[in-house]
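In: Okay, predicted coordinates and the sequence, questions at the end:
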Amino acid sequence: MFKVNGAQANRLSGRAMALLFEVSPHIFAALCVVAGTVLLTSGVTPAYEDRLDEIRAVLPPILIELSHFGASISGFLLLLLSAGLWRRRRGAWLAAIVVLIVAAVFSLLKGLDWEEAAELLVLAAVLAPCRAAFDRRSRMFEALSPSWVILVLTVVGGMLWLGFFAYRDVAYSDDLWWSLLIDREVSGFLRVGAVLSLLAVIIAGRSLVSAPGARSHGPAGEAEARRALAVLQAGDGVLPDGWLAMLRDKALMFSPSGRSFITYRVRGRRWITMGEPVGPEEERLPLLWSFAEMADTYGGVPVFYAVEETALADLATLGLAVRKIGEEALVDVHAFTLQGKSRQNLRTAVNRCEREGATFEMLPPGAAADCVDGLRAVSDLWLTHHIGVEKGFSLGRFDPAYLALTPVAVVRQGGRIIAFANLMPGGDRLAVDLMRFTPDAPPGAMDFLFIHAIDWAKGQGYRWL
């Protein structure tokens, strides 16, 4: 037999209350879905005739009809607000209380449905003291998630089926759309059904095509780009992909200290990062959590693209699934050699380029600005020859300001640039981003460039390219 002392009982009670507090938004969301479904079901089925006769003796038909319509609209609003309650929206909490109280009044006015009104008031009374559980800011016209869209469409579809079934023996006529309280309330069902169907389709369509947060989380501005550049130049915890932030085609999220950042873009409901956080190791996991929480507050899904294997453990703590989409080729610059039969083609490429007068030069950061016209000519010819356009997000584009930030490897022939590649430094390695050459460059010109770039990286103390 197990004995529980007072201290243990208090701890267990405290944990139980903490768990209840944590899940209470989800419980209230489910209860509001039930309440909304009940209101919609009540709105499309005939009321009790004796109660309806009593209310008719006191209230005018137009008020009863408006109450019937208002109760159904309130049920539909509760379905929408339940999504906000699930996401812990403070505004949804307040709006749900108001809608529940108003719906209770409508339930009484449309047919003295006091049982339904009592249930709605009890739910509002239980929800009211739980404000602390709803701690997230509200957003106007927040899109529903696909699962919530399906839920709303299912409930509204079920309401329509039930209404047509309940009134299947009533002959249709155009007069039903304009009459009040005749033919066992079928006219009210037709009007409510038409309005709610239209609203459901509009909201579902808008939710499915919207990108929550995309407008307020657009490309980084000048001030943010300068902050990110300072982090990159500091070099602490910098990976090569971090330099893609300088393209300024993505949004940036900084840590509280400003020493780390994440580069990301919003596409549909997905918040996609380009690589991992850039900055000190101790700030990586908190920044990952902050990003995931921010995406969740907008109803989005965080996606971490092109991350290192070393980041998988941290991402697993966020409850994310891992999908392998490819591998990155790395060359150990200290072990690389042109010796051996397997490297014969590389030796041939180097020898041919040298015979045809090709020379290699590594431009230091900032030097690309002095030969931007030559680089642009190569880039334009390359794009034309490949019938291509500039990419983005995970690949660089020809941007003189971007190329000036990092070393650029160039190959010249007769003083003219015929090939180039910019190199992004990070830790003990370099990564190649833009790789372009002219159609008339000697065969193997890019091999020539990479082999000399490997020698240069080795001389600079890098381990990988």
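Out: That came in fine, so what should we check first?
In: Every contact and neighbour count from this point should use C-alpha atoms.
Out: Noted.
In: Go through this structure and flag its longest helix.
Out: Ranked by residue count and defined by DSSP state H, the top helix of the chain is helix 6-44.
In: Can you give me the buried ones in stretch 133-140?
Out: Of the residues in stretch 133-140, 133-134, 136, 138 count as buried by neighbour count, 16 or more other Cα atoms under 10 Å.
In: now the residues you listed in a markdown table, with distance to Gly459 and secondary structure?
Out: Output for the buried residues of stretch 133-140, formatted as a markdown table (distance: Cα to Cα, whole Å; DSSP: H, G, I helix; E, B strand; the rest coil):
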| residue | distance to Gly459 | secondary structure |
| --- | --- | --- |
| Ala133 | 58 | helix |
| Phe134 | 58 | coil |
| Arg136 | 53 | strand |
| Ser138 | 55 | coil |
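In: could you dump the residues you listed to JSON lines with distance to Arg436?
Out: What follows is those, written out as JSON lines (distance: Cα to Cα, whole Å):
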{"residue": "Ala133", "distance to Arg436": "55"}
{"residue": "Phe134", "distance to Arg436": "53"}
{"residue": "Arg136", "distance to Arg436": "48"}
{"residue": "Ser138", "distance to Arg436": "48"}
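In: which strands and helices sit next to the longest helix of the chain?
Out: Where contact means 3 or more Cα pairs under 8 Å, 6 or more residues apart in numbering; DSSP states H and E, helix 6-44 is packed against helix 61-86, helix 114-127, helix 146-166, helix 186-209.
In: Out of these, the one nearest Ala225 is which?
Out: Taking Cα to Cα, helix 186-209 is the member of the helices and strands packed on helix 6-44 nearest to Ala225, at 29.8 Å.
In: can you pull the buried residues of the closest one?
Out: Using 16+ other Cα under 10 Å as the burial criterion, the residues of helix 186-209 that qualify are 186-190, 192-193, 196-197, 200, 203-204, 207.
In: And here is the other one:
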Amino acid sequence: MGDSLASLETEVAPAGASRLKRWTPWLLGFAFVALGALCFEALKDMATELRYEAVVDAIHDTDSLRLVLAGLATALSYFLLTGYDYFALRYVGAVVPYRVAGQAAFIAYALSNSIGLGVLTGGAVRLRLYGAAGIEPERVGRAIAFNALCFGLGVGVVGALSLMWAADAVAPAIHVPAWLVRGVAAAFLVAIATLVWMCRNGGERRFLGRITIQAPALALTLPTLLISAFDIAASAMVLWVLLPEGSVDFAPFLAFYAVAVVLGILSHLPGGIGVFEAVMLLALGGDAPPEDLAGALVLYRVIYYVLPLMLALAWLVIHELRRARETAVVRAMVGLTPTLMAALTLIVGTMLLMSGVTPATVEATTLLALHVPLPVVEAAHFLGSIAGLAMLFVARGMIQRIDAAWWAGVALGLLSLVLALPKGIAVNEALVLTGFVALLSASRRQFTRHASLLAQPFSTGWTAAIVAILATVTLLLFMVYRDVPYTQELWWEFEFDAHAPRSLRALLAVALLALAFGLRQLFRPASPTLQQVDRAALDRAALVVSAQDKADAGLALMGDKQLLFSESGKAFVMYGRRGRSWVGLFDPIGPENEVPELIWRFLEQAREAGGRASFYQVRPEYLPHYLDAGLRPLKLGEHASVDLPSFTLKGSRRANLRQGVSRGEREGLTFEVIPADDLRSVIAELRAVSDAWLREHRAAEKSFSLGAFAENYVLRQPVAITRHNGRLVAFATLMVTDRKIEASVDLMRHLPDAPKGTMDFLFVKVMLYFQTENFQRFGLGMAPLSGMVEHPLAPNWHRLGRLLFSHGEHFYNFQGLRAFKEKFDPQWQPRYLAAPGGVAPLLVLADTAALISGGLRSMVSRQETAKR
């Protein structure tokens, strides 16, 4: 089934977005209250009828044929799910083999269907895998929007058709006349058919004067709608075949199932758990015995959610064991192993907690009494529940690829495996734990971060998920033992058949330990105050910069940014802070194997200080690391670089540049590069030119992603100068490294009375100089907001970027800067902002602009076009 209708909400936005935003908190609050009331209504009467033993018996009595049919329906559903991605990629014009699209879709749906947590989404999986296949993030985003749109339409059509077919059976359950049910369903179908027909040619369509929809073409919409319909039917079949034979016809069941799926998605709970079950219990409570229905729902969760997750993880582990590294896609798939292992660890931990509050069978209790001492049974039950709680916290560390989390997971898995038999002859539990330990052992190479597991801060969402799991376990305990009268003596009763006291003690220990951990997180010491970077740190950073092939790493030497070094000291993040925003400039500087650790450390440090972490102007090749950390990429523009070995002034296209250089030489312009060691002899002249340039442009010095004329900074790098009849009239500070791969210009300034064409002369001479020095490329810097996608399903961010690029010349010379760099026929590569979701990117961009401009007042001033 689809990842989330939330994607549809963000990509298909109404024109009256501001009014919707004002009402969104109230609408969401009302929806959650309504869903909560639905769950309570469905479960309050059912709970008095359900018996734990009867539910267990119903699960055990399910015959093998129904289990096989449910498995086949699950396989069919997941096969159909791959069709979403196949047609979505065709829509955005991406050529990807079905094998790659199928693998990516299966892994993404297995993960998002089962967990649904913020950092464990199918969208992040697709961005990583399709990005490795060479598809731009913008196209992947449009493909995700296409999937969400078609899924929403498909599930609506299936639900409406089912309601029309089975209106006589559905009407009594919802207490309305059958003719009204058919009328509403027919009206909905007519509306969908009209919508599809009006959008048959794709493009932007406006409805009711306000609502604007970016629609795909009919040739792709219809096949995907069919896939959606068959997918919903196949996934519904998984649960339907598990119900007692003849309890409900498939048509009315399909209608209720479609409604339950949509409500579960809108709840934003992992897998819609709780909401989906509540709707099905409410709808089918009169058609099947409650214990049979509850048992079928449990089996449905295991077959449709847990098994595909384990298969996806086993698939990745097989690739890992085979050391299949022949393609970037395979490497990206294997890199998802920690995320899926975290999901599986969360499920196993929940299983252990539930096992701790449920009784062993009579047969198991009898065997234990004959062969195992009572203290061993008590200890196994007690420690097994604590191990389950520990796994919930360890799962967080696995997402962060911490090696200590891997060791803890293996140790907890082995301990729980040893305790499974004395706890209650839990054979099925032991099998699951065996598979868990085997999968975790095979994925050892993916957990490479050397960090403290206990020191990792927990996000609000992760804490809420743990609280929800513990609350569910507590409710399960009260349901299982509601017939046991509570007395104080229960706490001190130690007998082989004293299951309720044993579960109470285990749950109390779990609650106390969870409370202690929560208090530790709440009262953890604040992060130390960061000091301004000193000369020793700059010298240390200079050694790292000199070993890089990216020239813009030299901006770290300006001294206006904080530096976070790796443990080895061979890599660092340079960043600025404003308000709650912690903005890392570029990707971490240093060896590639140290980049993931620095990203995580930076995020953790920002979170501990109550800030929002982001990275500004990151490269496409590093996007998987940011996706793993839960950040979202937004395109900022494109970076230009010139291939120096092939650069030439010959040919008609370079006539203006060639003539400019010749004219400058005739007028007495000379060019020279002064090494950093010799700059003190001309530093006064350089400052005079810089001050004159600032006065002429009525500008203040910039910072952060731009250089400023600070003497200590200028003296660290070579400078190219141009003289006119012996007088210094222009200069450019040069950013280079010892590897001689890339060179770039930082500051470019000139006197107001310099001859016309002086800067073009200087710029071309600089490029020719680096060509003779055997550098490989010359960086021209970024053209903001250029290269935004022009497409009917382009994200709103790209549409806004195109608008600003076309009409924002009052604020910034967007088009002029792009045109200037186009003269050199550069290669363009996208640059991104990696930031949290929601409104965080807008806040980060505002704070970044203030960091660059030195304050909010000068944020919208025209930037110097010759800098970056």
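Out: Here it is on my side, so go on. None of the values given here were measured: they were computed from a predicted structure.
In: Quantitatively, what TM-score do the chains reach?
Out: In this superposition the chains share a TM-score of 0.58, using TM-score structural alignment, normalised by the length of the first structure; 297 aligned residues with a Cα RMSD of 3.4 Å.
In: all helices for the stretch 201-350 of the second structure, in order.
Out: For the stretch 201-350 of the second structure, applying DSSP state H, counting those that start in this stretch gives helices covering 218-240, 250-266, 275-284, 290-301, 307-321, 328-334, 337-356.
In: Any chance of JSON lines for these, columns mean neighbour count and distance to Leu392 of the second structure?
Out: Compiled in JSON lines, these are given as follows (neighbours: other Cα atoms under 10 Å; distance: least, Cα to Cα, whole Å):
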{"stretch": "helix 218-240", "mean neighbour count": "22", "distance to Leu392 of the second structure": "28"}
{"stretch": "helix 250-266", "mean neighbour count": "22", "distance to Leu392 of the second structure": "23"}
{"stretch": "helix 275-284", "mean neighbour count": "22", "distance to Leu392 of the second structure": "22"}
{"stretch": "helix 290-301", "mean neighbour count": "22", "distance to Leu392 of the second structure": "19"}
{"stretch": "helix 307-321", "mean neighbour count": "20", "distance to Leu392 of the second structure": "17"}
{"stretch": "helix 328-334", "mean neighbour count": "20", "distance to Leu392 of the second structure": "23"}
{"stretch": "helix 337-356", "mean neighbour count": "24", "distance to Leu392 of the second structure": "5"}
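In: So which of these is nearest Leu751 of the second structure?
Out: Ranking those by proximity to Leu751 of the second structure (Cα to Cα) places helix 328-334 first, at 50.1 Å.
In: quick one: that closest one aligns where in the first structure?
Out: Against the first structure, there is no aligned range for helix 328-334 of the second structure (TM-score structural alignment).
In: could you say what helices and strands that helix packs with?
Out: Under the contact definition 3+ Cα pairs under 8 Å, 6+ apart, helix 328-334 of the second structure sits against helix 122-132, helix 307-321.
In: any idea of the angle the longest strand along the second structure forms with helix 122-132?
Out: Longest strand in the second structure, counting residues (DSSP state E): strand 632-643. Here strand 632-643 of the second structure runs at an angle of 10 degrees relative to helix 122-132 (axes from the mean of the first three to the mean of the last three Cα atoms, to 10 degrees).
In: How about stretch 417-435 of the first structure, which residues are buried there?
Out: Those would be 417-426, 429-435, for stretch 417-435 of the first structure by 16+ other Cα under 10 Å.
In: ok, now stretch 23-40 of the second structure?
Out: Across stretch 23-40 of the second structure, burial judged by 16+ other Cα under 10 Å covers 35-36, 39.
In: Pull the contacting residues for Trp179 of the second structure.
Out: For Trp179 of the second structure, the contact set (Cα atoms under 8 Å, 6 or more residues apart in numbering) comprises Ala167.
In: which SSE is it in?
Out: Using DSSP states H and E, Trp179 of the second structure maps to helix 178-198.
In: Just the angle for that helix relative to helix 218-240, thanks.
Out: If you take the same axes, to 10 degrees, helix 178-198 of the second structure sits at 150 degrees to helix 218-240.
In: Give the equivalent position in the first structure for Asp760 of the second structure.
Out: Aligned against the first structure by TM-score structural alignment, Asp760 of the second structure finds its counterpart in Asp447.
In: what about the strands in the stretch 351-465 of the first structure?
Out: Here the stretch 351-465 of the first structure has its strands, by DSSP state E, counting those that start in this stretch, at 358-363, 408-413, 416-426, 429-437.
In: wait, which of the buried residues of stretch 133-140 of the first structure is closest to Leu77 of the first structure?
Out: Nearest to Leu77 of the first structure, judged by Cα to Cα, of those is Ser138 at 15.6 Å.
In: Do I have it right that that closest one meets Trp93?
Out: No: Ser138 of the first structure lies out of contact with Trp93 (Cα atoms under 8 Å); the separation is 9.7 Å.
In: Please work out how many residues are found near the closest residue to Gly36 of the first structure other than its chain neighbours.
Out: For Gly36 of the first structure, ignoring the flanking residues on the chain, the nearest one in space by Cα to Cα, 6 or more residues apart in numbering is Gly75 at 3.8 Å. The tally of other residues near Gly75 of the first structure (other Cα atoms under 10 Å) stands at 26.
In: thought Gly75 of the first structure was touching Gly43?
Out: No: assessed by Cα under 8 Å, Gly75 of the first structure is found out of contact with Gly43, at 9.0 Å.
In: Show me what Thr310 of the first structure lines up with in the second structure.
Out: Per TM-score structural alignment, the equivalent position to Thr310 of the first structure in the second structure is Glu621.
In: Look up how far Trp828 of the second structure lies from its match.
Out: Computed as Cα to Cα, to the nearest Å, the Glu621 of the second structure to Trp828 of the second structure distance reads 14 Å.
In: In terms of neighbours, single out the busier of those two.
Out: Of the pair Glu621 of the second structure and Trp828, Trp828 is the one with more neighbours under other Cα under 10 Å, namely 19 against 9.
In: now that one, nearest residue through space, not along the chain?
Out: Leaving aside its sequence neighbours, Trp828 of the second structure sits nearest to Ala640 (Cα to Cα, 6+ apart; 4.7 Å).
In: what about Arg429 of the first structure, distance to Val411 of the first structure?
Out: As judged by Cα to Cα, Arg429 of the first structure and Val411 of the first structure stand 21 Å apart.
In: next one: Gly427 of the first structure
Out: Gly427 of the first structure sits 26 Å away from Val411 of the first structure, going by Cα to Cα.
In: Likewise for Ser342 of the first structure?
Out: Separation of Ser342 of the first structure from Val411 of the first structure (Cα to Cα): 24 Å.
In: Neighbour count: those two, which is higher?
Out: Applying other Cα under 10 Å to Ser342 of the first structure and Val411 shows that Val411 carries more neighbours, namely 24 against 9.
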